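Q: only geometry, no sequence info:
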């Protein structure tokens, strides 16, 4: 079961990104469980001892928020459609709030956890690809990235809410399911 949670969290980290402070620079993940690294060529460059499932989930959720915010910031200057810009503004606000809730839930875990967002190579590549697009090309690529990211996050949240080990993080995950479902539906409509 722990391997399943680590895998779910890792998959979410691969597809998603978390929130960062404005002065932080997104980084590439290198802290990956050995069993995940063996099955995931996109995982970090070096494998270190496996984090607890709660830490892995918190990191994946934070990474998800980071990815959503960083890609959505690009929409302010590169999106062509007003509805894409509006969606992006909503994502920045919502994922900033999600990060704050995650930090509270993680600090309430026993032992306390500090989420450590770290974009994967795939997320970095998606971000770089979006930086090279504008107008309708950006809108299409951004919408696809948002659908993929929100679907992976939704799957990870549902998995942790069902069988996670830290009660505060399980509550956070379950509470975020309706919000992420709404975001996924909005992204599909872009």
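A: Received, thanks. From a predicted model like this one, the values you see are computed outputs, not experimental measurements.

Q: contacts, neighbours, all on C-alpha from now
A: Fine.

Q: quick check: end-to-end length of stretch 108-122?
A: Counting by CA to CA, to the nearest Å, you get 31 Å between the two ends of stretch 108-122.

Q: got the contact list for it?
A: By CA atoms under 8 Å, 6 or more residues apart in numbering, the residues outside stretch 108-122 that reach it are 13-20, 26-29, 42-44, 54-55, 58-64, 66-67, 102-103, 106-107, 166-169.

Q: buried among these? Make that a PyMOL selection.
A: Those of the contacts of stretch 108-122 that count as buried under 16 or more other CA atoms under 10 Å are selected in PyMOL with:
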select buried, resi 13+14+15+16+17+18+19+20+26+28+29+43+44+54+55+58+59+60+61+62+63+64+66+67+102+103+106+166+167+168+169
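
Q: OK, contacts around the spatially most central residue of the chain?
A: Centroid-nearest residue in the chain, with CA atoms, centre = their mean: residue 64, separated by 0.9 Å. If a contact means CA under 8 Å, 6+ apart, then residue 64 has 12-13, 15-19, 117, 149, 153 as its contacts.

Q: so which of those is the closest to residue 38?
A: residue 13 (16.1 Å; CA to CA).

Q: re earlier: just name the closest of the contacts of residue 64 to residue 81, please.
A: Nearest to residue 81 among the contacts of residue 64, with distances taken as CA to CA, is residue 149, at 20.3 Å.

Q: so how far is residue 158 from the nearest residue to residue 134 once chain neighbours are set aside?
A: Using CA to CA, 6 or more residues apart in numbering and skipping residues adjacent in sequence, the residue nearest residue 134 is residue 78, 4.6 Å away. As for residue 78, its distance to residue 158 is 33 Å (criterion: CA to CA).

Q: take this one as well and set it beside the first:
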């Protein structure tokens, strides 16, 4: 596979993330992980992907301000919806609390994103639409019960935060809208904190 193909494959899921605006009604995702063992392998694969050429391509790709705003908006929308499901369905107290934190933090992130996008010239309006992948993930969470829900939610969160970190780090370094670059720099700390927390559970 060529570097160009890797770049396209790496960016597609990020662009798909795109468009929340706080819409939490979209349902969500089957990532094909059927057992705890395969879930663990998938999480390890996700981590490896972020550290190899494809992950680097995803982080290094230059997104426009609109692309970035859409990506973050959709990511926030997914996190809010998944967090609400975790509050209701997780068997682990830690995951319930993490879900509540995701709802609060990503609602605040959406507000900050809109403010930063509004400072662009011309102003940017984040497009609130979940990707097909995010919708499938939410559907998988809605279908899962008991400890299977916990396993599914954690695996999704590890992958989602790795993608989000790549997006904000890449845009903070190479973005074309200064107000959104400032937002990306601020968001990186929040996302890294969440990433550490979910990996530690």
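A: That came through, no problem. Computed from a predicted model, the values in this text were never measured in an experiment.

Q: related to what we said a few turns ago, among the contacts of stretch 108-122 of structure 1, which lie within strands?
A: Nothing among the contacts of stretch 108-122 of structure 1 maps onto strands, per DSSP state E.

Q: show me where structure 2 has its helices.
A: In structure 2, the segments counted as helices under DSSP state H are 3-16, 36-51, 53-60, 65-89, 93-118, 132-143, 146-174, 178-199.

Q: against structure 1, where does the third one fall?
A: This means helix 53-60 of structure 2. Residues of structure 1 offer no counterpart to helix 53-60 of structure 2, counting by TM-score structural alignment.

Q: one more: the longest one?
A: Alignment note (TM-score structural alignment): helix 146-174 of structure 2 is matched to residues 135-163 of structure 1.

Q: give me the mean deviation of the matching stretch from structure 2.
A: Mean deviation of stretch 135-163 of structure 1 relative to structure 2 after superposition (mean CA distance after the TM-score superposition for structure 1): 0.5 Å.

Q: list the buried ones in that stretch?
A: Using 16+ other CA under 10 Å as the test for burial, stretch 135-163 of structure 1 gives 138-140, 142-143, 145-161.

Q: how about stretch 42-59 of structure 2?
A: Buried residues in stretch 42-59 of structure 2, counted by 16+ other CA under 10 Å: 42-43, 46-47, 49-50, 54-59.

Q: what residue of structure 1 takes the place of residue 71 of structure 2?
A: Match for residue 71 of structure 2 (TM-score structural alignment): residue 60.

Q: and its match, what is it in contact with?
A: So residue 60 of structure 1 contacts 9-10, 12-13, 16-18, 117 (CA under 8 Å, 6+ apart).

Q: and what of residue 13 of structure 2?
A: Contacts of residue 13 of structure 2 (CA under 8 Å, 6+ apart): 131, 133.

Q: ok, it to residue 159 of structure 2 distance?
A: 11 Å.

Q: then residue 75 of structure 2?
A: With CA to CA as the criterion, residue 75 of structure 2 and residue 159 of structure 2 are 12 Å apart.

Q: over to residue 149 of structure 2?
A: Distance, residue 149 of structure 2 to residue 159 of structure 2, using CA to CA: 16 Å.

Q: can you check residue 139 of structure 2 too?
A: Relative to residue 159 of structure 2, and taking CA to CA, residue 139 of structure 2 is found at 16 Å.

Q: one more: residue 173 of structure 2?
A: 22 Å.

Q: then residue 101 of structure 2?
A: Using CA to CA, residue 101 of structure 2 is found at 17 Å from residue 159 of structure 2.

Q: residues touching the closest residue to residue 49 of structure 2 other than its chain neighbours, list them.
A: Spatially, and ignoring its direct neighbours in sequence, residue 49 of structure 2 is nearest to residue 55 (5.3 Å; CA to CA, 6+ apart). Contact analysis of residue 55 of structure 2 by CA under 8 Å, 6+ apart lists 10, 49, 166.
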